[in-house]
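**Q** The following comprises the amino acid sequence and a computationally predicted model.
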Amino acid sequence: MASSRSVDPAELRAAISAVSSWLRGEGPDPARSELAAAVRLSLRTLAADAPGRSVEVRVPPFAAVQCVEGPRHTRGTPPNVVETDARTWLELATGLLDWTTAVESARVSASGSRADLAYWLPVVRL
C-alpha cells in the first residue's frame, strides 16, 4: 500500500541516479541498499500518481504497493497483480523499457483486467 508520506522528487532522482549506470549496462551492480531505495521510492511514486487499491505491484524482495483506482482488494490474492524483478521495474519506471515489450518478453507477470501500468509509466526519466 502507498505510504502516507509524499515522495520528495529530489530524493527519487538521487536514488535513481545511484543505479542509473547499472540500468544502462555501463556500471557495476549497485549496493543492495541503493537498489532497495530506488525500487521503494519509484513504487511509492507510482502509488501517489495512480492512487487506488485495485492493482498490487510487487517487486520482491524490496516492496509492494497497491495502486490504480477501481474495486478495492482487501483479502487473499488480489485479482490484479503485477510482479517483476528490481531491474525490470526500474527500467520500466525510468522509461528504459516499455510496458508492452516487458509483458511480451515475460519480464513482467501481469494478471487481471486492470493490471496494465502503461498509462502510468515511466514515473521518472533518466
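**A** All right, it came through fine. Residues are numbered from 1 along each chain as shown.

**Q** alpha carbons only for contacts and neighbour counts from here, please
**A** OK.

**Q** Give me the number of neighbouring residues for the nearest residue to residue 45 once chain neighbours are set aside.
**A** Leaving aside its chain neighbours, residue 45 sits nearest to residue 7 (6.1 Å; criterion: C-alpha to C-alpha, 6 or more residues apart in numbering). Each residue near residue 7 was counted by other C-alpha atoms under 10 Å, and the total is 17.

**Q** Could you do residue 61 as well?
**A** A total of 10 residues lie near residue 61 under the criterion other C-alpha under 10 Å.

**Q** Pull up the gap between it and residue 86, please.
**A** To residue 86, residue 61 is 8 Å away according to C-alpha to C-alpha, to the nearest Å.

**Q** where's the residue nearest to residue 45 relative to residue 59, distance?
**A** Computed as C-alpha to C-alpha, the residue 7 to residue 59 distance reads 18 Å.

**Q** before we move on, what about residue 92?
**A** Residue 92 is 12 Å from residue 59, by C-alpha to C-alpha.

**Q** Same question for residue 79.
**A** Residue 79 is 17 Å from residue 59, by C-alpha to C-alpha.

**Q** Which stretches in the protein count as strands?
**A** Using DSSP state E, the strands found in the chain span residues 55-59, 63-67, 81-84, 108-111.

**Q** what about versus this one:
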Amino acid sequence: MARKRIDEAAGLAAAQQWAAGASDRNTVATAVRYTLQALADRVPGKSVEVRVPPYGAVQCIEGPGHTRGTPPNVIETDADTWLRLATGALGWEAARASGAVLASGGRANLDAVLPVLRLR
C-alpha cells in the first residue's frame, strides 16, 4: 500500500515552522516526511534507504535494489540532523564527520543530491 503523500503547502509550512524553532512532534514529523518525499522524488530508485526514526524512511537512487531484509546501502540519522541536511543548513561531509549520520554501503552518499529544499 502506498503511503499518502504530504501536500506541498503543508510540507513547506512545516519545514518553515521547524526552521523558525518549532519542535512539536507533528511539525517535525510532517517536515521530515515531506523532505524525505522530496528526496525520493528527486532521485527515485531503490538502491539506498534513508531512515529518520521514528518519522519515516524512503528508498531512493537508481541502482541495484533489494526486496527483503536490510538493504546493502543504508543512511540513518535523527530528525534535526536530517532537516538540517535537507534544507542546506548542514553539509553532508560535516554531518558524516561529526557522527550524526550513519551510512553503510558504497552507494550511501547524499552529497550530490542535498539539499532537497531551500528555505527563505
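**A** Nice, I can see it. No experiment lies behind these values; they were computed from the predicted model shown.

**Q** quick check: angle from the longest helix along the first structure to strand 63-67?
**A** Using DSSP state H to assign secondary structure, the helix with the most residues in the first structure is helix 32-49. Relative orientation of helix 32-49 of the first structure versus strand 63-67 (axes from the mean of the first three to the mean of the last three C-alpha atoms, to 10 degrees): 10 degrees.

**Q** How many residues are close by the residue mapped onto residue 99 of the first structure from the second structure?
**A** Residue 99 of the first structure maps onto residue 92 in the second structure when the alignment is built from TM-score structural alignment. When neighbours are counted by other C-alpha under 10 Å, residue 92 of the second structure registers 23.

**Q** Ok, the one 3 residues further on next?
**A** Each residue near residue 95 of the second structure was counted by other C-alpha under 10 Å, and the total is 17.

**Q** For it, which non-adjacent residue is spatially closest?
**A** In space, and not counting its chain neighbours, residue 95 of the second structure is closest to residue 101: 5.8 Å by C-alpha to C-alpha, 6+ apart.

**Q** how far away is residue 112 of the second structure from residue 70 of the second structure?
**A** Distance of residue 112 of the second structure to residue 70 of the second structure, computed by C-alpha to C-alpha: 24 Å.

**Q** for residue 24 of the second structure, same thing?
**A** 30 Å.

**Q** what do you get for residue 98 of the second structure?
**A** 24 Å.

**Q** before we move on, what about residue 42 of the second structure?
**A** The value you get for residue 42 of the second structure to residue 70 of the second structure, if C-alpha to C-alpha is used, is 23 Å.

**Q** What's the local residue count around residue 75 of the second structure?
**A** Around residue 75 of the second structure there are 19 residues (other C-alpha under 10 Å).

**Q** Can you tell me what it aligns to in the first structure?
**A** That one, residue 75 of the second structure, aligns with residue 82 by TM-score structural alignment.

**Q** didn't its match look like it was pressed against residue 111?
**A** Yes. Assessed by C-alpha atoms under 8 Å, residue 82 of the first structure is found in contact with residue 111 at 6.6 Å.

**Q** which residues touch residue 113 of the second structure?
**A** 39, 42-43 (C-alpha atoms under 8 Å, 6 or more residues apart in numbering).

**Q** Tell me the residue in the first structure aligned with it.
**A** Match for residue 113 of the second structure (TM-score structural alignment): residue 120.

**Q** Check residue 41 of the second structure too.
**A** Matched across to the first structure, residue 41 of the second structure falls on residue 48, judged by TM-score structural alignment.

**Q** What's the separation between its match and residue 8 of the first structure?
**A** 11 Å.

**Q** Also residue 36 of the first structure?
**A** Counting by C-alpha to C-alpha - residue 36 of the first structure and residue 8 of the first structure are separated by 16 Å.
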